[in-house]
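**Q** Turn this into a model:
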Amino acid sequence: MQGLFILLVWSLLLLIGCAAPFVLALAYLWVDLFQPQYVSPEIGRLLPISMITAVLAIGGYLLADRRDPPRLGLLTALLLVWAAWITLTTTWALFPDAAWEKWDWAFKTVAFSTLLPFAFRTRIQIEAAVLVIVCTIFANVLPYAIKGLISGGGYFRALGLVGVNSGWGGEGSTLATYAFASLPLIAHLRRWSILAPARGLLRYAYIAAPAIAVLGAFATFARSAVVACLVWAALTWWHSRRKFAVAILLFAAGAVVVPLMGESWLARISTSLDAQQEASALTRLVVWGWTIDFANQHPQGGGFDAYLANHAMVAMPDGQVMEVQGRAFHSIFFEVLGEHGWVGAAIFGAILLTFFANMRTLRQRARDNESLQWLDSLALALMQSMVIYLAGAAFVGIAFQPLHYYLFALAVCATAFLARARVPAARHEAPEAPMPSWRLRARRSVSGA
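**A** As a prediction, the model looks like this:
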């Protein structure tokens, strides 16, 4: 029944897409994030649902919806360069079979993010994309929250819609990062949504979203959940108008949630404070050190899954020697550095800097226009989501998971919308000097004559 229901949802999206082609792109977002092939494996064996949806989305645009395409901006150009570079590094990968396997889905993620701005051009279309992203994420987070309340959660437990390590929804650190990164987008929708206004039952859904995210993320027992939560809380407090009240509310929520998670959760999180005593944290430090040395020797990178080459012997405080071999990067930054070298790190860094610069410029141009204040809010939400994502991803290797690439795509959509609105850039000219009084009197006398 579950598989039939998922196929029905997918079929309805494709059917609606026949009349509104941008819905086919929404269907691709849903398939890529919800990952029905993991939720119901029978679907994956029956149909290549992701490939079919991608082909239909691209075909729908080319055949029926080629209006107002976005201009090629720096962010899109850098994403295309990034796609080309990760392809190039795969040609000299240390482990070709594993590298090409990862390239197959990583390249699609990057490439398709450059195509989405062609489909989402209007305010309604952009909002629909944001809604699909957050609803799909919370469809995976909600089961963790419910089961976490009942059982207390646990590390490496299948509490969601998919099995352990099946896509992002089955990996606790990634799910926790996704949960908190989506909260700024939800706050934006709560204030500005046209399709799902904060009225009636939806109002309570918006209010409950942070609690669901906290409970669901903490139920994974992932340390990245705490990092992402702290960054989200700091950003929420900083951008709030009632800072004292928000601070009290956040501290009160922490006082309730932390004891609720139980002693086992506290014991696991507390080990993060002493990397020398905690084998997992110490292993990450060793791998990160190896990655820097490897990148210095191979500035062009070692290709996808280059971490398989790492090997080190580490002396533990208790006198034992721990062997570290083939351990994952466990960091988005070191994943990029190890796999694609200093060149790849520079490209990825340029993408991030361009993203934040574009959103800052967009806010400056939109905030004083009453009809575009929703765009100012969206730009702020995208920046906050990216900061939270990068904070959580600092401890998990998710450089090619789709969420941040969709944030890049939404940034391009927002910038293109502003360009179509033809809002002039803010001028920073010096104010005109006041006219001397004698000249003003002379002008008045001439006018009176």
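**Q** switch to C-alpha atoms for all contacts and neighbour counts from now on
**A** Will do.
**Q** How about the contacts made by S331?
**A** 393-398 (C-alpha atoms under 8 Å, 6 or more residues apart in numbering).
**Q** Now, these that are in helices?
**A** Members of the contacts of S331 lying in helices (criterion: DSSP state H): A393.
**Q** So which elements touch the biggest helix by length in the chain?
**A** The residue-count maximum for a helix in the chain (DSSP H) belongs to helix 332-366. For helix 332-366, the contact count by 3 or more C-alpha pairs under 8 Å, 6 or more residues apart in numbering; DSSP states H and E identifies helix 74-91, helix 279-297, helix 373-393, helix 403-421 as packing neighbours.
**Q** swap the cut-off to 6 Å and go again
**A** helix 279-297, helix 373-393 (3 or more C-alpha pairs under 6 Å, 6 or more residues apart in numbering; DSSP states H and E).
**Q** With distance to T415 and mean neighbour count added, can I get those in JSON lines?
**A** Converted to JSON lines, these look like this (distance: least, C-alpha to C-alpha, whole Å; neighbours: other C-alpha atoms under 10 Å):
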{"stretch": "helix 279-297", "distance to T415": "35", "mean neighbour count": "18"}
{"stretch": "helix 373-393", "distance to T415": "9", "mean neighbour count": "23"}
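**Q** One more, so I can put them side by side:
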Amino acid sequence: MRDLFVTLVVFGSIPLILRKPFFGVLIGSWLGLMNPHILCWSFAAGKPFALIVALTLILSFLISKEPKRLPASALVGLLGFWWFWLFVTTLTAFYPDTAWDYWDRAWRIMLLTFLTIVLLTSRERIDALVWTCVISLGFYGVKGGIFTLLGGGASHVNGPAGTFIGGNNEIGLALVMTIPLIRYLQLTSTNRWVRYAMMAAMGLCVVAVLGTQSRGALLGLMVMILYLAVKTRNRAGLLLLLALSLPLAFMIMPESWYSRMDTIQAYDQDASALGRINAWWTAWYLALEHPFVGGGFNVFLRPTFIQYAPNPRDVHDAHSIYFQVLGQQGFVGLFTFLGIMFGSFVSLNRIRKFARSHEQLQWMGDLSSMVFVSIIGYATSGAFLGLAMFDYYYTLVAITIGLTTVAHRYAAQGVPEIAEVAPRPVIGVAVGAVGAAANRFAPPRRWLLGAIAGWFGKL
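**A** Alright, predicted model coming up:
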């Protein structure tokens, strides 16, 4: 059944993508973040759905008549230089055969990021992308939270194998980044049942993060919750939710969970922690000898440790976005990577201050605050995990730039008054068919189909 569902969604979306390239961004993000094709067991397993959608998106982008303007900003410039520098360091990589495999994935992430930036030109599109992120990763949070509650936390929560979020550390990081976006949807939704569902999803995601038994995810969760409590409005409900969900989650965790978390303090006696520190020193010594270009993708291999590591026998991955970039792309790459993160924080703070002075733009202030908290979660948990090329992070950067684009337009044209806007018939026959079919159903179904048609029409 899931094979049929994924296949129908992908191939059914092709006409929509050809009509509006932004639909390709949504479907591509769904495939990249959730990886639904990895969950298939039958004929859809292993099919190149992402490639099909990517090619369709590129074709649609080239033939589309809608404006295609890349925003002129320092953050966009840093992203462009980062893409260029990834290519340069791949040319000079220590291990070119495997480095080019990693580059093949990196340039696709950057291409989708830039296409997203160009097409993210309205609140409707920004909200649609946020919903895509929340549905894609919130699925694993809700599922993992229920799994942890029913199993008493005895087993680790993991993501789909063979993906960016396949391990317990990786899915923990992704959920830490997703909780603030769920909070944004809970704050801005006008439907109380959606608000209740988002509150439940946040609680289950918190439980799921604990269920991963990832120490890095736990640290990221604590820092993220602290910033979330500071940055969000209407804190009372959120604090009540955390006061109920966290003690419950801690109570059901087994003794093995507490023993594992205790090693955070006794890191000097933990083999895994010592291996990470050994990898960090390896990245440092490598960067001192190759300060500009580093060692390229996939440099943390045994020959590198033999040459640069304090303990050459303890071979580990970088286990840190910062030391991963330092070892792979050198100091130039590290400063660029940090510049993108810092530039995102600056942009989000400016957007929040701008929105604060306009009641109509409260949604923009909420989203900028929550994206800020999401990136804080990535920056914290990422200090213990090598996911520098995590596509989810670059999606958040694209949302930041999209918010800046919309804010600049509002500032130039004046903030519009809130008004009901009739859906535009941008998907032609499909919207008309849905609207016509809606009239034949009972009122609840008619409302749902009408809402879907209206939402599509605004994109």
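**Q** Got a TM-score for the two of them?
**A** In this superposition the chains share a TM-score of 0.85, using TM-score structural alignment, normalised by the length of structure 1; 409 aligned residues with a C-alpha RMSD of 2.4 Å.
**Q** related to what we said a few turns ago, mean shift between the longest helix of structure 1 and structure 2?
**A** Helix 332-366 of structure 1, aligned to structure 2 and superposed, deviates on average by 1.1 Å (mean C-alpha distance after the TM-score superposition for structure 1).
**Q** Please, where are all the strands along structure 1?
**A** In structure 1, the strands defined using DSSP state E lie at 311-315, 321-325.
**Q** roughly how far apart are the equivalent of Y178 of structure 1 over in structure 2 and M364 of structure 2?
**A** For Y178 of structure 1, the aligned position in structure 2 is A174, judged by TM-score structural alignment. In this view, A174 of structure 2 and M364 of structure 2 are 23 Å apart by C-alpha to C-alpha, to the nearest Å.
**Q** do the same with G144 of structure 2
**A** G144 of structure 2 is 30 Å from M364 of structure 2, by C-alpha to C-alpha.
**Q** quick one on the thing from earlier: right, and the strands of structure 1 - which one's nearest A228 of structure 1?
**A** Closest approach to A228 of structure 1 among the strands of structure 1 is made by strand 321-325 (27.2 Å; C-alpha to C-alpha).
**Q** Can you give the contact residues for that closest one?
**A** Applying C-alpha atoms under 6 Å, 6 or more residues apart in numbering, the external contacts of strand 321-325 of structure 1 come out as 310-315.
**Q** 8 Å instead?
**A** 283, 286-287, 308-316.
**Q** What is the neighbour count of H298 of structure 1?
**A** Residues lying near H298 of structure 1 (other C-alpha atoms under 10 Å) number 17.
**Q** any idea what it aligns with in structure 2?
**A** Aligned by TM-score structural alignment, H298 of structure 1 pairs with H290 of structure 2.
**Q** What are the neighbouring residues in contact with the nearest residue to its match once chain neighbours are set aside?
**A** Spatially, and ignoring its direct neighbours in sequence, H290 of structure 2 is nearest to G330 (6.7 Å; C-alpha to C-alpha, 6 or more residues apart in numbering). Contacts for G330 of structure 2 were tallied using C-alpha under 8 Å, 6+ apart; they are 287, 290-295.
**Q** Trace I388 of structure 1 over to structure 2, please.
**A** Per TM-score structural alignment, I388 of structure 1 is aligned with G377.
**Q** Return the distance of that match relative to F49 of structure 2.
**A** When distance is defined by C-alpha to C-alpha, G377 of structure 2 is 30 Å away from F49 of structure 2.
**Q** now do T405 of structure 2
**A** Computed as C-alpha to C-alpha, the T405 of structure 2 to F49 of structure 2 distance reads 31 Å.
**Q** was I right about V157 of structure 2 contacting S214?
**A** No: between V157 of structure 2 and S214 there is no contact under C-alpha atoms under 8 Å: 9.3 Å.
**Q** Now do the shared contacts for those two.
**A** Going by C-alpha under 8 Å, 6+ apart, residues that sit against V157 of structure 2 and also against S214 are N168.
**Q** What is the neighbour count of N311 of structure 2?
**A** Neighbour count for N311 of structure 2, taken as other C-alpha under 10 Å: 16.
**Q** so who does it touch?
**A** Contacts of N311 of structure 2 by C-alpha under 8 Å, 6+ apart are 278, 305.
**Q** Look up how far R446 of structure 2 lies from it.
**A** Distance of N311 of structure 2 to R446 of structure 2, given as C-alpha to C-alpha: 66 Å.
**Q** now do K143 of structure 2
**A** Relative to R446 of structure 2, and taking C-alpha to C-alpha, K143 of structure 2 is found at 30 Å.
**Q** The two - which one has more neighbours?
**A** R446 (18 against 15).
**Q** Could you find the counterpart of that one in structure 1?
**A** The criterion is TM-score structural alignment: under it, R446 of structure 2 has no aligned partner in structure 1.
**Q** Which strand or helix spans R446 of structure 2?
**A** Per DSSP states H and E: R446 of structure 2 is located in helix 443-458.
**Q** which ones are touching the closest residue in space to L241 of structure 2 that isn't next to it in sequence?
**A** Closest residue to L241 of structure 2 apart from its sequence neighbours, by C-alpha to C-alpha, 6+ apart: G203 at 6.9 Å. Contacts for G203 of structure 2 were tallied using C-alpha under 8 Å, 6+ apart; they are 241-242, 245.
**Q** ok, now D293 of structure 1?
**A** By C-alpha under 8 Å, 6+ apart, the contact list for D293 of structure 1 is empty.
**Q** how close does the nearest residue to S122 of structure 2 once chain neighbours are set aside sit to K20 of structure 2?
**A** In this structure, S122 of structure 2 finds its nearest non-sequential neighbour in V406, 6.2 Å apart by C-alpha to C-alpha, 6+ apart. Plainly put, V406 of structure 2 is 19 Å away from K20 of structure 2 if you go by C-alpha to C-alpha.
**Q** Residues contacting stretch 117-126 of structure 2, please?
**A** 21-22, 68-71, 398-399, 401-403, 405-406, 458-459.
**Q** Give me the buried positions along it.
**A** Within stretch 117-126 of structure 2, the residues that count as buried by 16 or more other C-alpha atoms under 10 Å are 117-123, 125-126.
**Q** same deal with stretch 240-250 of structure 2?
**A** Within stretch 240-250 of structure 2, the residues that qualify as buried are 242, 245, 249, counting by 16+ other C-alpha under 10 Å.
**Q** can you list the residues that contact it?
**A** Contacts with stretch 240-250 of structure 2, where a contact means C-alpha under 8 Å, 6+ apart, come from 149, 199, 203-204, 206-207, 210.
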